[in-house]
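>>> below are the sequence and a predicted model; questions follow.
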Amino acid sequence: MPAIKAKYILILDFEATCGEGIGNHNQEIIEFPIVVVEIATLKVVDEFHTYVKPTTQILPFCTELTGITQEQVENAPPLSQVLPQAEAFAKKYQHSVFVTCGDWDLKTMLPLQTERENLSRDSVFQQWVNVKVAFNDTMEGARSKQNRAKGMKGMLNALGLELVGRHHSGIDDSRNIAKIAIELIKKGYVFRVNI
């Protein structure tokens, strides 16, 4: 499959139910954000954002970590409605690739929940770039273990960027990851999409 330079990067960072008694296999997506960066201009050109109603209650630990309350998700649509909306949104941006901070969002979380709920998952969600890998490939000295990307906050610090908003808010984290990706592009990293 040939790879071409992406025209857009779609930054995604889910938030999910968490807390005591909720194992990774039982987590549910509760925030679904996508931030679109146009590579030619290095500008954020669009956003998709919604909370997602889980089948379980939001635990206090989860609210403390993410800022997401039960009231915010109570009237939100379920993943079965959000997923087609997010797919349609993403498909507007031809020659794009998702960018995540780690592989959990699209390698683990979305496949587990869609399988559990018997939802079809479009191919648009089946390839992505882990921004930590892009960071390590781009930054001088990041190939040594002590200088590798340790997370979003570490990458922001290494690039001299400020964390804006609330850490572990999906939309705020997506915006911060977008800033990292933009800086990596400025340093010569090329995001590619397989066609």
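Perfect, I can see it now.

>>> can we go C-alpha only for contacts and neighbour counts from here?
Noted.

>>> in a helix, that's where I182 is, yeah?
Yes: counting by DSSP: H, G, I helix; E, B strand; the rest coil, I182 is found in a helix.

>>> that one: how many residues sit nearby?
Around I182 there are 21 other residues, counting by other C-alpha atoms under 10 Å.

>>> name the helix or strand for S80, please.
Element membership for S80 (DSSP states H and E) is helix 79-91.

>>> remind me what the very next helix or strand once past that helix packs against, helices and strands.
Going down the chain from helix 79-91, the next helix or strand is strand 96-100, by DSSP H and E. The contact analysis (3 or more C-alpha pairs under 8 Å, 6 or more residues apart in numbering; DSSP states H and E) places strand 96-100 against strand 8-12, strand 128-130, strand 192-194.

>>> okay, pairing it with this:
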Amino acid sequence: MLFPEWFETKHINVKDEFGEWRGVKRCGMAKALDHLGMPLVGTHHRGIDDARNIARIVQQMLPDLADSAAEQRGAHRGGRSSLFRAYGCAASGSSLR
């Protein structure tokens, strides 16, 4: 499987992105789920369960970030949310494939 070059060198700190997105202090996964009114599924600190829960958080964030990025792009040519800037994605929220 081929990955874009940026895939190996950049990451998203979901804690920071979530805090910026919700306008709250940086928090962990369990607190972020609580902010969203979502239950923690599985066992906290079990790798696969944490990964799935973090994915659920990001799924909640992406639609708003894509809308925000599209608005910014209209107002400021090339503007993107920090989440999309981190991965070099188009403001429309293009796939990370």
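Nice, thanks for sending it over. Remember, predicted model here, so these are calculated numbers, not experimental data.

>>> quick one: TM-score?
After superposition, the two chains reach a TM-score (TM-score structural alignment, normalised by the length of the second structure) of 0.61; 72 aligned residues with a C-alpha RMSD of 2.5 Å.

>>> and the residue most central in space within the second structure, what does it touch?
The centroid of the second structure falls nearest to V58 when counting by C-alpha atoms, centre = their mean (4.4 Å). Listed by C-alpha atoms under 8 Å, 6 or more residues apart in numbering, the contact set of V58 of the second structure reads V14.

>>> counterpart of it over in the first structure?
Aligned by TM-score structural alignment, V58 of the second structure pairs with A181 of the first structure.

>>> likewise T43 of the second structure?
Under the alignment by TM-score structural alignment, T43 of the second structure pairs with R166 in the first structure.

>>> and its match, what element?
R166 of the first structure belongs to no helix or strand, assigned by DSSP H and E.

>>> got it, and the one 5 residues further on?
If you go by DSSP H and E, I171 of the first structure is part of helix 170-186.

>>> how big's the offset between that helix and the second structure?
Taken against the second structure, helix 170-186 of the first structure registers an average deviation of 0.6 Å after superposition, with mean C-alpha distance after the TM-score superposition for the first structure.

>>> quick one, that helix and strand 96-100 angle?
110 degrees (axes from the mean of the first three to the mean of the last three C-alpha atoms, to 10 degrees).

>>> where does stretch 11-27 of the first structure end up in the second structure?
By TM-score structural alignment, stretch 11-27 of the first structure lines up with nothing in the second structure.

>>> burial count for the closest residue in space to D173 of the first structure that isn't next to it in sequence?
Spatial nearest neighbour of D173 of the first structure, excluding adjacent residues (C-alpha to C-alpha, 6 or more residues apart in numbering): H167 at 6.1 Å. H167 of the first structure: 17 surrounding residues under other C-alpha under 10 Å.

>>> go on, the one 10 residues further on?
The number of residues packed near I177 of the first structure is 26, by other C-alpha under 10 Å.

>>> what do you get for R56 of the second structure?
When neighbours are counted by other C-alpha under 10 Å, R56 of the second structure registers 15.

>>> got the buried residues for the helix holding S80 of the first structure?
Within helix 79-91 of the first structure, the residues that qualify as buried are L79, V82, L83, A86, A90, counting by 16 or more other C-alpha atoms under 10 Å.

>>> quick one: the fourth one from P111 of the first structure, how far?
Here A86 of the first structure is placed at a distance of 15 Å from P111 of the first structure (C-alpha to C-alpha, to the nearest Å).

>>> same question for the third one.
Separation of L83 of the first structure from P111 of the first structure (C-alpha to C-alpha): 12 Å.

>>> kindly report the same for the second one.
Distance, V82 of the first structure to P111 of the first structure, using C-alpha to C-alpha: 15 Å.

>>> how near is the residue nearest to the centre of the second structure to V41 of the second structure?
Computed as C-alpha to C-alpha, the V58 of the second structure to V41 of the second structure distance reads 15 Å.

>>> before we move on, back to that, pick the one among the buried residues of helix 79-91 of the first structure closest to V35 of the first structure.
A90 (9.9 Å; C-alpha to C-alpha).

>>> list the contacts of the closest one.
If you count contacts by C-alpha under 8 Å, 6+ apart, then A90 of the first structure has L10, V124 around it.

>>> and D34 of the second structure, what pairs with it in the first structure?
Checking TM-score structural alignment: D34 of the second structure goes with N157.
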